[in-house]
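Q: sequence plus predicted model, see below.
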Amino acid sequence: MSTDYLASALKVLEIESQAILQLQQYIDGSFERSCQIIQNCKGKVVVCGMGKSGHIGHKIAATLASTGTPAFFMHPGEANHGDLGMISPQDVLLAISNSGETAELLNLIPVVKRLNVPIISMTNSTTSSLGKHSNEVLCIKVEQEACSLGLAPTASTTATLAMGDALAVALLNASGFTSADFALSHPGGSLGRRLLLTIADIMHTGDELPLVTSDQTVRNALFEISRKGLGMTGITDKEGKLVGIFTDGDLRRILDDRIDIHETPVAEVMTANSKTGRPEMLAVEGLNLMEKYSINSMFAVDHENKPVGALNMHMLLKAGVV
């Protein structure tokens, strides 16, 4: 029996992958003109569809919105009972109907036309009622549904989704939309954290900073490392400027060399000219510095090279930057 399950699943994937590949023939002048209409739009793309087309429409609207093309979904049934007020003359209507004969969509056409709103349709035929009333048609015709009964929308909805993705990405590339722009609309996601957080957002400051002066002993530095819990301490001169860093790794090295921690000034065993960042730097830039120089922690300094913050790899990991 399990073989039948596998065979059915593989057949679905074969049919749906072919349906997507066949869309290539419809990436033509109408697709290009549709992109231009949306790019020239001063308002939003209003995506509309019933049933399964509506579910796909929700996703297309979300993809457009997150990639730099303002868009939202409007349910055609609700639009016929008041929600049509959501659409303005500055908008573009993206109407989705595989048959092109969905009554709820067709009922909207007169009002949309009266508003002089351009209509781009996704349908399987330019000669359908919806296709005839559209400014441009993005054909989503498929040879067969993946459903063995030929009834449930399967390959057709997959093709519609793929056409929506093609439209969104084409518009993204044309507008120069960047990963930083994407992060602004996804502040809660991992990309947003990587691109929007600065070192200042996560660094330890004030009394949390592990610091000793260059004339203090290694013993004093160890106490400071233990108190502040960052696995390091900064070394400053009499003016408060950072001159070096002393870490857990440095401790292991000097113990092997049998150095007297009670008498030796930490300045003699510190790492001078340590790598530093600026508070305004992106946290991901700090991560890149640490990875480039194989270090686990560093200080953020001001324009006078005075330490104002400290961070380590664990803090970057906790903040979701790594």
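A: That came in fine, so what should we check first? Numbering: from 1, shown residues only.
Q: only C-alpha atoms from now on, for both contacts and neighbour counts.
A: Fine.
Q: how about His186, secondary structure?
A: Taking DSSP: H, G, I helix; E, B strand; the rest coil as the rule, one finds His186 in the coil state.
Q: grab the nearest non-local neighbour of it.
A: Gly192 (5.4 Å; C-alpha to C-alpha, 6 or more residues apart in numbering).
Q: can you spell out which helices and strands pack onto the helix or strand containing the one you found?
A: Gly192 is part of helix 190-196, with elements assigned from DSSP states H and E. Helices and strands touching helix 190-196, by 3 or more C-alpha pairs under 8 Å, 6 or more residues apart in numbering; DSSP states H and E, are helix 179-184, helix 283-293.
Q: those: which one's closest to Glu239?
A: The closest of the helices and strands packed on helix 190-196 to Glu239 is helix 283-293. By C-alpha to C-alpha, the value is 25.5 Å.
Q: next, the buried residues of that closest one.
A: Burial within helix 283-293, assessed by neighbour count using 16 or more other C-alpha atoms under 10 Å, is assigned to Ala283, Val284, Glu285, Gly286, Leu287, Leu289, Met290.
Q: for Lys292, see how far away the third one is.
A: Okay, so that is Glu285. According to C-alpha to C-alpha, to the nearest Å, Glu285 and Lys292 sit 10 Å apart.
Q: do the same with the second one
A: Val284 sits 12 Å away from Lys292, going by C-alpha to C-alpha.
Q: re the thing from before, could I get the helices and strands packed on helix 190-196 as a markdown table with distance to Gly249?
A: Listed next are these as a markdown table, based on distance: least, C-alpha to C-alpha, whole Å:
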| stretch | distance to Gly249 |
| --- | --- |
| helix 179-184 | 36 |
| helix 283-293 | 14 |
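Q: re the thing from before, so how far is the next helix-or-strand element following the helix holding Gly192 from its chain's centroid?
A: For helix 190-196, the succeeding helix or strand toward the C-terminus, using DSSP H and E, is helix 199-202. Chain-centre distance of helix 199-202: 20 Å, with C-alpha atoms, centre = their mean, to the nearest Å.
Q: and here's the other structure:
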Amino acid sequence: MPFDSAQAIRLAHDTLDIEAAAVLGLKTRLDVAFARAVELILNMRGRVVVMGMGKSGHIGRKVAATLASTGTPAMFVHPAEASHGDLGMIQPHDAVLAISNSGESEELTAILPLVKRLGAPLLAITGGATSTLARHADVLLNSSVEKEACPLNLAPTASTTAQLALGDALAVALLDARGFRAEDFARSHPGGALGRRLLTRVADVMRSGDAVPCVPASANFSTLMQEMTRKGLGAAAVVDAQRGLLGIFTDGDLRRLIETGRDLRALIASEVMHSQPHTVRDDALAAEAAEVMEQHRITVLLVLNADARLIGAVSSNDLMRAKVI
């Protein structure tokens, strides 16, 4: 049969309409049971153990991952494996979140009495309000949908979207109740862009020690240029005997100085430096350093400690290598 592009687009539109309606339909069924589920999880001492078979299992894995990354300890246990030893992963101080559209998945219903016997509270996300899972549940979250997006009304589509949306709603309500902040999220995502922006400090990426180009105020122009060239930062700090910062001289300053036609050999560092350089504290976020550079259109910042002494330097290239920008 030849491909019908118009039909494909129409079905795509229908799918999005059906799944959007399924998610919006959940709002009318959200009641005190949802609040009870959030409170129960908040008060538990263990983890949320998420379970589900088939497509519901795939949704369960994502829900467990979302909970864990937003401050609620969680793990996924496969119901079939639970019957062969993995049930030992569930403890009385845990909470079990079972996901099943029908509420009658054989592998899941077989272990429900055992879960109840353990004493772990059972939360259910199911479209079967009178199902075996619903009857065993301490808290029932109704995820029923009018129809699947599948034209045959068979493949789990709208139903799994509804399950996922309910899982996300739980995670969001829980993170809010816990006072979960962006910094907390970053700590569980240290390898991500947000984690790097919220966790990386200037001290983590700056050049320090002998890698920092600096000269005394009395250094002649030749010494100043040699220090800039040797350290390859495109700038050099001018400091006093206690490494107190007096100024900075940059490649841009050099170009402007050459244009004046002055005899460079007769100059010393204190005569050519810019006396009010932009600086950053070593304990500041690296992202803050990036913002200062962008705001002032510069590529180098000198780093000071709490005593206002020069201890480092950071460039835009350093921040790029650290993937902060």
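A: Happy to help now that I have it. Being a predicted model, the structure only gives us computed values, none of them experimental.
Q: so where is the helix holding Gly192 of the first structure in the second structure?
A: With TM-score structural alignment applied, helix 190-196 of the first structure matches the range 193-199 in the second structure.
Q: coming back round to it: run a quick neighbour tally on the residue nearest to His186 of the first structure.
A: By the criterion of other C-alpha atoms under 10 Å, Gly192 of the first structure has 20 neighbours.
Q: look up how far Thr264 of the first structure lies from it.
A: Distance, Gly192 of the first structure to Thr264 of the first structure, by C-alpha to C-alpha: 46 Å.
Q: which residues of the stretch 51-200 of the second structure fall in strands?
A: Under the criterion DSSP state E, counting those that start in this stretch, the stretch 51-200 of the second structure contains strands at 74-76, 95-100, 122-126, 139-142.
Q: just those: most buried one?
A: Among the strands of the stretch 51-200 of the second structure, strand 95-100 has the highest mean neighbour count (mean count of other C-alpha atoms under 10 Å), at a mean of 28.
Q: check the mean deviation of that one from the first structure.
A: Mean deviation of strand 95-100 of the second structure from its aligned counterpart in the first structure after superposition (mean C-alpha distance after the TM-score superposition for the first structure): 0.4 Å.
Q: buried sites along stretch 187-202 of the first structure?
A: The neighbour-count check on stretch 187-202 of the first structure (16+ other C-alpha under 10 Å) flags Leu191, Gly192, Arg193, Arg194, Leu195, Leu196, Leu197, Thr198, Ile199, Ala200, Ile202 as buried.
Q: CSV for these, including distance to Asn135 of the first structure?
A: CSV is the format used below for these (distance: C-alpha to C-alpha, whole Å):
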residue, distance to Asn135 of the first structure
Leu191, 37
Gly192, 37
Arg193, 41
Arg194, 41
Leu195, 39
Leu196, 40
Leu197, 44
Thr198, 46
Ile199, 50
Ala200, 51
Ile202, 51
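Q: tell me which two of those residues sit farthest apart.
A: Maximum pairwise distance among these (C-alpha to C-alpha): 18.0 Å, between Leu191 and Ala200.
Q: state the distance from Pro279 of the first structure to Thr127 of the first structure.
A: 61 Å.
Q: which one in the first structure is aligned with Gly60 of the second structure?
A: In the first structure, Gly60 of the second structure lands on Gly57 (TM-score structural alignment).
Q: mind listing what's buried along stretch 227-237 of the first structure?
A: Judged by neighbour count using 16+ other C-alpha under 10 Å, the buried positions of stretch 227-237 of the first structure are Lys228, Leu230, Gly231, Met232, Thr233, Gly234, Ile235, Thr236.
Q: what range in the second structure matches it?
A: Aligned by TM-score structural alignment, stretch 227-237 of the first structure corresponds to residues 230-240 of the second structure.
Q: measure the matching stretch end to end?
A: In terms of C-alpha to C-alpha, the two terminal residues of stretch 230-240 of the second structure are separated by 20 Å.
Q: ok, now stretch 106-117 of the second structure?
A: Termini of stretch 106-117 of the second structure sit 18 Å apart (C-alpha to C-alpha).
Q: trace Ala319 of the first structure over to the second structure, please.
A: Taking TM-score structural alignment, Ala319 of the first structure has Ala322 as its aligned residue in the second structure.
Q: with Gly68 of the first structure instead?
A: Aligned by TM-score structural alignment, Gly68 of the first structure pairs with Gly71 of the second structure.
Q: do I have it right that that match meets Ala173?
A: No - under the criterion of C-alpha atoms under 8 Å, Gly71 of the second structure makes no contact with Ala173, lying 11.2 Å away.
Q: if you count surrounding residues, which of these two has more?
A: More neighbours surround Gly71 than the other of Gly71 of the second structure and Ala173, with 19 against 14 (other C-alpha under 10 Å).
Q: what lies in contact with the match of stretch 227-237 of the first structure?
A: The contact list for stretch 230-240 of the second structure (C-alpha atoms under 8 Å, 6 or more residues apart in numbering) reads 211-217, 224, 227-228, 245-251, 269-270, 273, 300, 302, 310, 315.
Q: what's the nearest residue to the aligned partner of Glu16 of the first structure in the second structure if we skip its chain neighbours?
A: Residue pairing (TM-score structural alignment): Glu16 of the first structure is matched to Glu19 of the second structure. Using C-alpha to C-alpha, 6+ apart and skipping residues adjacent in sequence, the residue nearest Glu19 of the second structure is Ala158, 4.8 Å away.
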